[in-house]
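Student: sequence? don't have it. structure:
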């Protein structure tokens, strides 16, 4: 597929807008975490079942990654991204006006489905950037994702205490509409005709890409385990901090998300290291740090300083591995960037859903120490996987252009 010269299409100044838009969109997936207790009280959801709210959002996100993100390789990205953002704003209004548990859960799943516009933006920014700068640009845009995730918890906790949980989703709907208008002006229209590829074959080609290439399969497994550990922390720490003897308010709980700001720094650094050929070392270091972060986290009930240290280490680790994964996967087949990133992020969503459901269930049954063992287990498994496969963890053995954009079969 012919591609326009990236430098002539996307000015460097536009990278910041992509980062802000990504943060605005992805925040919607995490708003509920500091609000779980408030949502449980209003809709009579038991503590053991609160993880369902996060899990359904992640399931919706996973479906969106599989069914919506690949469309970026087929449709005009400007129209696709604008439409997704406007529909996301509508779903947020649906959640904000929910009157029963069924409506709430359906709205959360729909928000997750449409929040995948974040990955559409990452793939779009990467496709409009020259290869020499791609890792750096992906790092900057992903730092926006990290910041959005962190601010999501802080802002939702603060607004939840000041004006109720519904205000969080109403405010986000307004910001999402503003992002749609701004991006419609910045993203250039597709300069070439859409590829001759139907929707069914588009989805099939995504499966073929992962079936034929070792690199995306391996990096997807890293994502599943890393984000299972990430979700294990953030889906259950709200419960331990709100329970006696701590009994912290939503604002204080959400403020701990700001400690993960180091993750945004890690995203930028990891992107630069990837451009310099250090992706494998960055991955190993990140996975080791992820596993070790659970040592201070295990002391959370005795020291909030220990929690703070653990949060910083965990977020550094997660974002370093995540940026490295995305940069390597997109470089494999740039003309299939949306499909590769979408398929990769399906595993991210699966891992997040597993971590949320397992952590909240385990906390109710066995307490915080058991949750920490679970999180450390996810990290250890990912580190072991890297150790056994590191020789092939950064470079594909071969490239198949025909897999990225299959030709029409001859009749």
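Tutor: Structure received. Everything quoted here is computed from the prediction, not taken from an experiment.
Student: Only C-alpha atoms from now on, for both contacts and neighbour counts.
Tutor: Will do.
Student: after the top helix by length along the chain comes which helix or strand?
Tutor: The helix that spans the most residues within the chain, counting by DSSP state H, is helix 131-163. Remark: after helix 131-163, the chain's next helix or strand is helix 165-186, criterion DSSP states H and E.
Student: And the closest residue to residue 344 other than its chain neighbours, how far from residue 314?
Tutor: Residue nearest to residue 344 in three dimensions, not counting chain neighbours: residue 220, with 5.0 Å by CA to CA, 6 or more residues apart in numbering. Counting by CA to CA, to the nearest Å, the separation of residue 220 from residue 314 is 19 Å.
Student: One more: residue 196?
Tutor: Using CA to CA, residue 196 is found at 43 Å from residue 314.
Student: hold the first one in mind and look at this next one:
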């Protein structure tokens, strides 16, 4: 009788008839959102193990193959700024499905690319559209009750992190047996299967803003000015991701030299070790719900600082590096979940825009960290890299502790 066949944003009436059934329904939706985040963000990283394959396929443009991952990351940053805020203006399920359709088209072009230039253009589009993940995370914050928001965000972020960690491994295996073009084809199949599940299971969301697109973008600046907690969380997150990026941008160089003499595959295996951080994400969310996110962020910053102390003493120790990676990933991811739990409570009708402000700052921090690592390594060696990471952890601590937050911002 005029009602939509789609379930509402929360649980349907039948699902919500008992607390247990409502809880099961919420868990199922969060698992779906975690899968959406992981499968979509993985597309940014599939091309990184394939650079030598690209060089062989396009020998006339071999010197430009490094542009492929660079433009993919650039596209992701642009997509966060230009597409992610639309989640406040339109139904997120529809946006996710539209971006999946566009992503499949871009992946088909990449798989069939006759020249490197075509592959580069397709990779830029893939990066822009991979921001599907930035619709999934605020969607989880909407679906969950306030008392469980941190856990919900943590669960979806764990899916996103696993997508990042496992993308390179999956890409390398598929390329080894079926060629690099099959990697993009396999992603199309995975996304189409996911789209079917989304149509059947994911509810619609209700837009929370009627602002025109231009004003929607401008409003992000106003949110940053209005909410000190958003500024604080953004700077803290950027500093910690800078520290994280310093380590990962230089690790392969450390492992290639004495006494290790290990290839890039070894650095990739450290990513599997980093899965501990992804597994810790839901736990961090639960603690943030119970004890408050600021307390968890304080502990997280301490863990990141400890990791770089361990790194500084582990220039010749694989075991020490493994321990440091586990501590670093747990610290960074726990802080990420807690920061996002904080900012989503600031302005519920602008969660996509708040998330965009935070994530743009976060990736700027990552780029800065990679740049500092590139300078510190040749000038000061591994000890200099470790000290630089410790300095960024100290910046995060100063920013986080200098003024106690008030009210909802904490």
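Tutor: It's in. What you see is a predicted model; the values in this text were computed from it and never measured.
Student: okay, residue 196 and residue 314 of structure 1: which has more neighbours?
Tutor: Counted by other CA atoms under 10 Å, residue 196 of structure 1 and residue 314 do not tie: residue 314 has more neighbours, with 27 against 13.
Student: picking that back up, buried residues in the longest helix of structure 1?
Tutor: The neighbour-count check on helix 131-163 of structure 1 (16 or more other CA atoms under 10 Å) flags 134-161 as buried.
Student: One more: stretch 236-248 of structure 1?
Tutor: Burial within stretch 236-248 of structure 1, assessed by neighbour count using 16+ other CA under 10 Å, is assigned to 236, 237, 238, 239, 240, 241, 242, 248.
Student: In CSV: these, plus distance to residue 403 of structure 1 and secondary structure.
Tutor: As requested, the buried residues of stretch 236-248 of structure 1 are arranged in CSV below (distance: CA to CA, whole Å; DSSP: H, G, I helix; E, B strand; the rest coil):
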residue, distance to residue 403 of structure 1, secondary structure
236, 41, helix
237, 43, helix
238, 44, helix
239, 46, helix
240, 48, helix
241, 49, helix
242, 50, helix
248, 52, coil
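Student: Tabulate those residues (CSV), appending distance to residue 389 of structure 1.
Tutor: Formatted as CSV, these follow (distance: CA to CA, whole Å):
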residue, distance to residue 389 of structure 1
236, 31
237, 32
238, 35
239, 37
240, 36
241, 38
242, 41
248, 43
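Student: out of those, who's nearest residue 208 of structure 1?
Tutor: Closest approach to residue 208 of structure 1 among these (CA to CA): residue 236, at 36.4 Å.
Student: what's the counterpart of that closest one in structure 2?
Tutor: For residue 236 of structure 1, the aligned position in structure 2 is residue 250, judged by TM-score structural alignment.
Student: Nearest residue to its match in space, please, no chain neighbours.
Tutor: Per CA to CA, 6+ apart, closest to residue 250 of structure 2 is residue 373, 6.3 Å.
Student: what do you get for residue 190 of structure 1?
Tutor: Sequence neighbours aside, residue 76 is the residue nearest to residue 190 of structure 1 in space, at 5.3 Å (criterion: CA to CA, 6+ apart).
Student: What is the equivalent residue in structure 2 for the one you found?
Tutor: Mapped onto structure 2 by TM-score structural alignment, residue 76 of structure 1 lines up with residue 91.
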